[in-house]
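S.K.: only geometry, no sequence info:
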């Protein structure tokens, strides 16, 4: 899977018990409409996508991967990407302290 070499962890449709254990529903929310923009993760970020679809391009690689509604995703600190939001995104997120 392409995400393994990028050190991105994706869990598709995790059980509600896992979301509760992590406190996902108490995390802040963020959203945006269809757009394309560069992003650098300045902290390890865990997110749970409530809605939407994003094609993620990691700097330095030709490949991309998609994340979408129902995905629990962990991006490592320092990763630089371009987000291509193809369907409006609404997500909960948590930044590692």
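M.R.: Right, received. Where do you want to start? Quick caveat: nothing in here was measured; it's all calculated off a predicted structure.
S.K.: contacts, neighbours, all on C-alpha from now
M.R.: OK.
S.K.: top helix in the chain by residue count?
M.R.: With secondary structure taken from DSSP state H, the chain has its longest helix at helix 16-22.
S.K.: C-terminal to that one, what's the next element?
M.R.: strand 29-32 (DSSP states H and E).
S.K.: Pull out the buried positions in that following strand.
M.R.: Residues of strand 29-32 classed as buried: residue 29 (neighbour count, 16 or more other C-alpha atoms under 10 Å).
S.K.: just checking, what packs against it?
M.R.: In terms of contacts (3 or more C-alpha pairs under 8 Å, 6 or more residues apart in numbering; DSSP states H and E), strand 29-32 is packed against strand 80-95.
S.K.: putting a second one here so we can go through both:
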């Protein structure tokens, strides 16, 4: 089963459960996590359902390049890391 893992920084604001899922795409995996904690959705997706500008997703160590459909396929052993992008100086 694919694993969806959230960055510890998000835990300051909302519960971020690690989710194991048999979902086929990143979006489906995220929806499984949002089912566990609906408040998490607002921290990861904007009001149009697109990935927020300050969030980065890696699938099996590769940065996700498509931010709207989130249709990157997941394999049975995939690991998805959802991170807040850091900025500042």
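M.R.: Cool, got the structure. Remember, predicted model here, so these are calculated numbers, not experimental data.
S.K.: Could you report the TM-score for this superposition?
M.R.: The TM-score (TM-score structural alignment, normalised by the length of structure 2) is 0.32; 51 aligned residues with a C-alpha RMSD of 3.8 Å.
S.K.: before we move on, back to that, buried stuff in the longest helix of structure 1?
M.R.: Buried, per 16+ other C-alpha under 10 Å, within helix 16-22 of structure 1: nothing.
S.K.: for the helix or strand containing residue 83 of structure 2, packing partners?
M.R.: Residue 83 of structure 2 is part of strand 79-84, with elements assigned from DSSP H and E. Helices and strands touching strand 79-84 of structure 2, by 3+ C-alpha pairs under 8 Å, 6+ apart, are strand 2-6, strand 55-59.
S.K.: can we see that at 10 Å?
M.R.: If contacts are counted by 3 or more C-alpha pairs under 10 Å, 6 or more residues apart in numbering; DSSP states H and E, strand 79-84 of structure 2 sits against strand 2-6, helix 26-36, helix 40-44, strand 55-59, strand 62-63.
S.K.: Take those and lay them out in TSV including mean neighbour count and distance to residue 19 of structure 2.
M.R.: Converted to TSV, these look like this (neighbours: other C-alpha atoms under 10 Å; distance: least, C-alpha to C-alpha, whole Å):
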stretch	mean neighbour count	distance to residue 19 of structure 2
strand 2-6	22	5
helix 26-36	19	6
helix 40-44	18	13
strand 55-59	19	14
strand 62-63	11	19
